[in-house]
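S.K.: Have a look at this fold, sequence not included:
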């Protein structure tokens, strides 16, 4: 087989998501399997170029994984004609400027979400990418996870009949930082640095709802900063200025209603950190990241409300597991493979910067809905 090397500038690999999911479990995993087989006698070999501000941290990562290319000079990396793709997993506030530089340099771009701090900027990035004539993509990893792949299969097979509602619960307790170290960086709780659970999670809800059930037509949200005082990575107290919980209602194209709670101040009483219950006229399903359980209309029990008698119904036992449909790879890696095929072979791709702008739009409208205390229409996003 012929091996074709593709150099990828990776900015943000010193962060947890950039390092674990994108570098180690995606591109390095592709190298460990011998590269990406394109099916035509060619194997694509990803060659990461680690970019960031902390040279020592970058060199430590490179040394641990046998990588050659490290740089703290983004301009020099973007000027290198051998670098074909720019990937960004930096903090949100730094992403837009870096993406603009990469697009101006004519690089294909792939990035985490949100793509920018506001909708206008996110839409402008999509316009710049189209004008540059480059390939561009946004990470929408949850679409590639086993539980949601099963849910998609149920939707496409018509299992639900008419879909009536979607209920989502996401979140966990993020420690304040005084007694136990927090699991999330402190910038997440500073609005002035692009923090907040709405900017973080509403782009996820947008692409999940859009792809599985239909475009979001209206949004009504209520946000709260439930914990106003937290401690940063150095143990210093600070005021949390961004919301740590959001309660959203989304009206979908076709009439279904979605209700999704997102919280970093909730203790988990679920099988997974995120679960979605979908109810339809012919059946229902509860899907997490890994598993999916169903109950068909023909097997639905007949509960009777009687608060004076202990519940005898084994409700959870009345649901059936949806079997795996073959092995499922890491969701981030699966999307990386599709994006690289798109870049090299021009294979189909729809998770572009315009889709990323749609997610930022929903986050913006969610925050505005809360501020104004009313439901808002979500206009269709076009270039």
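M.R.: Perfect, thanks for sending it. Nothing here was measured: the structure is a model prediction, and the numbers come from that model. Residues are numbered from 1 along each chain as shown.

S.K.: Going by C-alpha atoms from here, please, whenever you check contacts or count neighbours.
M.R.: Fine.

S.K.: Tally up the residues packed near the closest residue to residue 42 other than its chain neighbours, please.
M.R.: For residue 42, ignoring the flanking residues on the chain, the nearest one in space by C-alpha to C-alpha, 6 or more residues apart in numbering is residue 2 at 4.8 Å. Number of residues near residue 2 (other C-alpha atoms under 10 Å) recorded here: 10.

S.K.: can you check residue 65 too?
M.R.: Applying other C-alpha under 10 Å, I find that residue 65 has 12 neighbouring residues.

S.K.: most distant residue from the middle of the chain?
M.R.: In the chain, residue 308 marks the outermost C-alpha relative to the chain mean, sitting 44.4 Å out by C-alpha atoms, centre = their mean.

S.K.: contacting residues for residue 196?
M.R.: 188, 189, 190, 242, 243, 244 (C-alpha atoms under 8 Å, 6 or more residues apart in numbering).

S.K.: how does it look with 10 Å?
M.R.: 187-190, 223-225, 240-246, 264 (C-alpha atoms under 10 Å, 6 or more residues apart in numbering).

S.K.: Residue 170: which of those residues is nearest?
M.R.: Closest approach to residue 170 among the contacts of residue 196 (C-alpha to C-alpha): residue 264, at 8.6 Å.

S.K.: Presented hereafter is structure B, for comparison with structure A:
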């Protein structure tokens, strides 16, 4: 089958290069392409786009990729390219995605889809008017730990779910005495940075896919580290939030608390963990692992501050088995989007779902700035 052209904008960045190009597109091609119904496979032809010609040339040479350019318009004019993918900085996304929609390309993009909910809704409307298929990366739904958690929910393990508690984050070095693990634009609001805009869209699709609709948000966004050093060794003032502490009220009375921080040191088994408590059992799910404690196996701790704790609390939980080969979450979602484009297979993670994440981020920032609980209105369609 003829290769399907994919214009990839932003592959010189860490996420665009490692997860989307190398571990998704190129890995798919190593397997002969995306498996379609009837046993056919469609290989993918990446067309690399970016602003830095030297970096693009280097990546193309390293992976024997024939097509790369710094001219987005020429890439979008290629009739052999059916899909446009965007992994740029957030503030550059709306303009580029709009160009791709106008060029008649199907669009798959990193989140958030925009910096404001109005822009995100406008993109969803534009894609719908143009009749192009559209999708947003929602990778955490495909993590082994969360897939196991979804299996537990589907099987009725929890009984009635009461609450969700999430912890995400790690210490991002300031960039002076050790290199920062995240790009400097993440810490500049004027460039679309900030942990709320970055992470609340993730929490939105995780919570709403697994537990229920977000009905209200109470959040506090802060900047803990006020000065950092960029990739060129220049000190700069941090203008975006680097930590957020939030309560999400979900349909059915479930309360979710999620802390997100790039200024915390990790004392947990994985960089993100969710504890779910229900009437019949509890679970702790991370990137890969998921452990459970059923009500029939729940011990009886007794509060006594006068004596040292002797119970091995972590040992009292059971590991949920894999029972499947989950694969790389980014790659799995790429395969689903390609099948959506080629044979109209279902793909629920569209621009409207992406706009929902931007809406919750925007309301979280409003809650923080005004110091109030904010109810979530119906999203304009």
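M.R.: That came through fine. Keep in mind it's a predicted model, so treat the numbers as computed, not measured.

S.K.: Quick check: TM-score for this pair?
M.R.: Scored against TM-score structural alignment, normalised by the length of structure 2, the superposed chains reach a TM-score of 0.99; 381 aligned residues with a C-alpha RMSD of 0.7 Å.

S.K.: Show me what the residue farthest from the centre of structure 1 aligns to in structure 2.
M.R.: Under the alignment (TM-score structural alignment), residue 308 of structure 1 pairs with residue 306 of structure 2.

S.K.: next one: residue 289 of structure 1
M.R.: Structural alignment places residue 289 of structure 1 opposite residue 287 in structure 2 (criterion: TM-score structural alignment).

S.K.: can you check residue 14 of structure 1 too?
M.R.: Using TM-score structural alignment, the partner of residue 14 of structure 1 in structure 2 is residue 12.

S.K.: Check the secondary structure at its match for me.
M.R.: coil (DSSP: H, G, I helix; E, B strand; the rest coil).

S.K.: shouldn't it be in contact with residue 56?
M.R.: Yes - Residue 12 of structure 2 lies in contact with residue 56 (C-alpha atoms under 10 Å); the separation is 6.8 Å.

S.K.: May I see the buried residues of the longest helix along structure 2?
M.R.: Ranked by residue count and defined by DSSP state H, the top helix of structure 2 is helix 351-370. When burial is assessed from 16 or more other C-alpha atoms under 10 Å, helix 351-370 of structure 2 yields the following buried residues: 351-368.

S.K.: swap in stretch 20-33 of structure 2?
M.R.: Under the neighbour-count criterion of 16+ other C-alpha under 10 Å, stretch 20-33 of structure 2 has 20, 21, 22, 23, 24, 25, 26, 27, 28, 29, 33 buried.

S.K.: quick revisit: now do the contacts for the residue nearest to residue 42 of structure 1.
M.R.: Contact analysis of residue 2 of structure 1 by C-alpha under 10 Å, 6+ apart lists 37, 40, 41, 42, 43, 44.

S.K.: In a helix, residue 233 of structure 2, correct?
M.R.: No - Residue 233 of structure 2 sits outside any helix when classified using three-state DSSP, being coil.

S.K.: what lines up against it once you look at structure 1?
M.R.: Using TM-score structural alignment, residue 233 of structure 2 sits opposite residue 235 in structure 1.

S.K.: What separation is there between its match and residue 178 of structure 1?
M.R.: Distance check for residue 235 of structure 1 against residue 178 of structure 1: by C-alpha to C-alpha, to the nearest Å, it reads 7 Å.

S.K.: before we move on, what about residue 226 of structure 1?
M.R.: Look at residue 226 of structure 1 and residue 178 of structure 1: by C-alpha to C-alpha, they are 16 Å apart.

S.K.: In terms of helices and strands, where is residue 330 of structure 2?
M.R.: Using DSSP states H and E, residue 330 of structure 2 falls within helix 329-343.

S.K.: Now which residue in structure 1 aligns to residue 143 of structure 2?
M.R.: That one, residue 143 of structure 2, aligns with residue 145 by TM-score structural alignment.

S.K.: show me where structure 1 has helices.
M.R.: 16-17, 29-32, 55-65, 74-79, 92-104, 119-132, 146-156, 197-212, 331-345, 353-372.

S.K.: so where is the fourth one in structure 2?
M.R.: Okay, so that is helix 74-79 of structure 1. Using TM-score structural alignment, helix 74-79 of structure 1 corresponds to residues 72-77 of structure 2.

S.K.: got the contact list for that stretch?
M.R.: Contacts for stretch 72-77 of structure 2 (C-alpha under 10 Å, 6+ apart): 6-9, 47-51, 67-69, 81-84, 96, 99-105.

S.K.: And for the aligned partner of residue 262 of structure 2 in structure 1, the neighbour number?
M.R.: Alignment note: residue 262 of structure 2 maps to residue 264 in structure 1; criterion TM-score structural alignment. Residue 264 of structure 1 has 21 neighbours, counted by other C-alpha under 10 Å.

S.K.: how close does residue 264 of structure 1 sit to residue 363 of structure 1?
M.R.: Counting by C-alpha to C-alpha, the separation of residue 264 of structure 1 from residue 363 of structure 1 is 17 Å.
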